[in-house]
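*Asks:* Curious how this folds, go ahead:
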Amino acid sequence: MSKVDFEKHVLTGIDDYVLRARQSIPGRDALFSIARSCLEIKLSANAKILVVGAGGGEEIISCGKDNADWRFVGVDLSEEMLKLATSRIKHEGLNNEIQLHKMEVIDLEDRGFDAATCFLTLHFVPDDGSKLATLQAIRTRLKPKSPFIVVDGAGQRETTEFSDNMMAWKRHAQNNGMPIDFLDKMVENAIELPFVTEEREVELLAEAGFSEIRKIYQGAWFNGWLAVRKE
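*Replies:* As a prediction, the model looks like this:
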């Protein structure tokens, strides 16, 4: 599976990552609320959840605050982002059982998860077999019929829709207070990402062994799907 330079693509420095993410991702707070709600109606009180791309800690904090018996195992390739996750989790005072590992999900030995999430991470992974391998690695670590929520960027390059979504995203960040000197670099970094179309994303999910795939979120070029592992 291809290694990806995640550090190259972070929106800005680690110290203000959370602020920049909130400024730039349309409906970010609603996104995490929707995801949490989808999991809460499907999971037991002591569910074990795999978080792929756990750096920053947002999924764990959002889901763990009011579900104290949920257990989390998070993986991420960025040591600095995992440090941020650790710091934020401690600051929030979470008492959940939480393990964070600097590794790819394909290297994780743990199995038998009740759910998995992969937020704002998969669009860094190229569709050269690596994206499919990542999804397959997530699927094999889930129990049958367990839910999986993936949120990432998708779109058809060199189309008016893609260009308009990118410019609307830039204006959204500007309207929410992102400094002007960050904006052009933010878009430049995003355009370099190995996007696939929404249709290809659904195809990859199905090929990896997921079913009941449905969209639960969209904000500009960010898209979120809920799926379940086939039996």
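*Asks:* rest of the way, CA atoms for contacts and neighbours
*Replies:* Noted.
*Asks:* and the nearest residue to Thr197 once chain neighbours are set aside, how many residues sit next to it?
*Replies:* Sequence neighbours aside, Gly155 is the residue nearest to Thr197 in space, at 4.5 Å (criterion: C-alpha to C-alpha, 6 or more residues apart in numbering). Other residues within reach of Gly155 by the criterion other C-alpha atoms under 10 Å amount to 21.
*Asks:* Ok, Lys3 next?
*Replies:* Neighbour count for Lys3, taken as other C-alpha under 10 Å: 11.
*Asks:* what sits against it?
*Replies:* Under the criterion of C-alpha atoms under 8 Å, 6 or more residues apart in numbering, Lys3 has no neighbours.
*Asks:* Give the helix, strand or coil label for it.
*Replies:* Here Lys3 is coil, with the state taken from DSSP: H, G, I helix; E, B strand; the rest coil.
*Asks:* gap between it and Val125?
*Replies:* Applying C-alpha to C-alpha, to the nearest Å, the value for Lys3 to Val125 is 8 Å.
*Asks:* Next: Met1.
*Replies:* Separation of Met1 from Val125 (C-alpha to C-alpha): 9 Å.
*Asks:* What of Gly224?
*Replies:* Gly224 is 16 Å from Val125, by C-alpha to C-alpha.
*Asks:* one more, for comparison:
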Amino acid sequence: MTLSARQTPLDFMAAFSDPEAVARYADGPRRFVPGFEALHRMTGILLGEHATPEARVLVLGAGGGLELRALAEAHPGWSFVGVDPAREMLRQAERTLGPLMDRVTLVEGYIEDAPPGPFDAATCLLTLHFLGAEERERTVRAIHRRLRPGAPFVAAHGSFPQDEGGRSRWLARYEAYAVASGVEPEQAMRARAAVDAALAALGPEEDAAILRSGGFRDVEAFFAAFTWRGWVGRA
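*Replies:* Alright, predicted model coming up:
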């Protein structure tokens, strides 16, 4: 969903605070993010390589609850702290999780509001692209400080070439994929324009470098789908 710094673009935050928009949220990522459900499954596998069966997991950008539900169902012994600044999205997460909420604590806020840990694993999906490079690195460092040594961290978000020709080409593909997935062409065009105007997307090489500068080692790319990339690293 969203999260992290207090510099999240206001137009996106407004959408995540609209109860009607939030109620429709679950359908959106599946149409705009190729392999959305597979991304959640891969995240669970990657975290599970180093997290114990009783791991405590930090989920930054937890609003909506889709990632939390997927991880909680795949790992019955894990407990979670989910952090997000959008109250309506956290309410949606409660509805999405249902009885799984007995293993989840939800925190309204940003990374500064997350418990100090130490956590056994962390995720930040579809979130860091809301932040500029400096704020992104600061957030990654704050996640790292909350993890046990060697704990796994998975990040995935919008990341694609940012040269003039490359950015335009990949955003066109982002729009085309949404239309092919059933989004109305006008809505897909508006989404592309919003991403182009407000999202602080970086190139994949710069994103990987920020994870390393934020303290993570063994950073590996594991996911690439049009304008989306994902990495795993260890604290």
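*Asks:* Is the residue nearest to Thr197 of the first structure in a helix, a strand, or coil?
*Replies:* coil.
*Asks:* Please say which position in the second structure it maps to.
*Replies:* Residue pairing (TM-score structural alignment): Gly155 of the first structure is matched to Phe160 of the second structure.
*Asks:* Would you agree its match is in contact with Arg173?
*Replies:* No: counting by C-alpha atoms under 8 Å, no contact exists between Phe160 of the second structure and Arg173, whose distance comes to 11.2 Å.
*Asks:* buried residues in the helix ranked longest in the first structure?
*Replies:* The residue-count maximum for a helix in the first structure (DSSP state H) belongs to helix 160-175. Judged by neighbour count using 16 or more other C-alpha atoms under 10 Å, the buried positions of helix 160-175 of the first structure are Phe162, Ser163, Asn165, Met166, Ala168, Trp169, Lys170, His172, Ala173, Gln174.
*Asks:* for stretch 137-151 of the second structure, same thing?
*Replies:* So, applying 16+ other C-alpha under 10 Å, buried residues of stretch 137-151 of the second structure: 137-147, 150-151.
*Asks:* Next: stretch 98-116 of the second structure.
*Replies:* Neighbour-count burial for stretch 98-116 of the second structure flags Leu100, Met101, Arg103, Val104, Leu106, Val107, Glu108, Gly109, Tyr110, Ile111, Ala114 (criterion: 16+ other C-alpha under 10 Å).
*Asks:* Met1 and Val125 of the first structure: which is more packed in?
*Replies:* Between Met1 of the first structure and Val125, counted using other C-alpha under 10 Å, the more crowded position is Val125 (22 against 14).
*Asks:* OK, contacts around the corresponding residue of the second structure for that one?
*Replies:* Residue pairing (TM-score structural alignment): Val125 of the first structure is matched to Leu131 of the second structure. Contacts here follow C-alpha under 8 Å, 6+ apart; on that basis Leu131 of the second structure touches Ser4, Ala5, Gln7, Thr8, Leu199, Ala200.
*Asks:* if we go to 6 Å?
*Replies:* Counting by C-alpha atoms under 6 Å, 6 or more residues apart in numbering, Leu131 of the second structure touches Ala200.
*Asks:* now it: how far from Glu49 of the second structure?
*Replies:* If you measure Leu131 of the second structure against Glu49 of the second structure using C-alpha to C-alpha, the figure is 29 Å.
*Asks:* what number of residues lie near the counterpart of Phe210 of the first structure in the second structure?
*Replies:* By TM-score structural alignment, Phe210 of the first structure lines up with Phe216 in the second structure. A count of nearby residues for Phe216 of the second structure, using other C-alpha under 10 Å, gives 24.
*Asks:* check contacts around Phe216 of the second structure.
*Replies:* Contact analysis of Phe216 of the second structure by C-alpha under 6 Å, 6+ apart lists Gly233, Arg234, Ala235.
*Asks:* Would you convert those residues into JSON lines that also reports secondary structure, neighbour count and distance to Arg87 of the second structure?
*Replies:* JSON lines is the format used below for the contacts of Phe216 of the second structure (DSSP: H, G, I helix; E, B strand; the rest coil; neighbours: other C-alpha atoms under 10 Å; distance: C-alpha to C-alpha, whole Å):
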{"residue": "Gly233", "secondary structure": "strand", "neighbour count": "22", "distance to Arg87 of the second structure": "30"}
{"residue": "Arg234", "secondary structure": "strand", "neighbour count": "24", "distance to Arg87 of the second structure": "30"}
{"residue": "Ala235", "secondary structure": "coil", "neighbour count": "24", "distance to Arg87 of the second structure": "30"}
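*Asks:* of all those, which comes closest to Pro118 of the second structure?
*Replies:* For these, the minimum distance to Pro118 of the second structure (C-alpha to C-alpha) is 11.2 Å, reached by Ala235.
*Asks:* these two touch, right, the closest one and Arg146?
*Replies:* No: Ala235 of the second structure is beyond contact range of Arg146, at 9.4 Å (criterion: C-alpha atoms under 6 Å).
*Asks:* what residues do those two have in common as contacts?
*Replies:* Joint contacts of Ala235 of the second structure and Arg146 (C-alpha under 6 Å, 6+ apart) do not exist.
*Asks:* could you pull out the helices for the first structure?
*Replies:* Secondary structure of the first structure (DSSP H): helices at 6-9, 17-24, 28-40, 58-64, 79-92, 130-140, 160-175, 180-191, 198-208.
*Asks:* Provide the aligned range in the second structure for the third one.
*Replies:* In this case it means helix 28-40 of the first structure. With TM-score structural alignment applied, helix 28-40 of the first structure matches the range 36-48 in the second structure.
*Asks:* again with the fourth one
*Replies:* For helix 58-64 of the first structure, the aligned range in the second structure is residues 66-72, judged by TM-score structural alignment.
*Asks:* what does that stretch contact?
*Replies:* Stretch 66-72 of the second structure is touched from outside by Gly44, Leu97, with contacts defined as C-alpha under 6 Å, 6+ apart.
*Asks:* 10 Å - rerun?
*Replies:* 1, 25-26, 29, 36-37, 39-45, 47, 57-59, 61-62, 65, 74-75, 78-82, 92-94, 96-98, 100-101, 103-104, 123-125 (C-alpha atoms under 10 Å, 6 or more residues apart in numbering).
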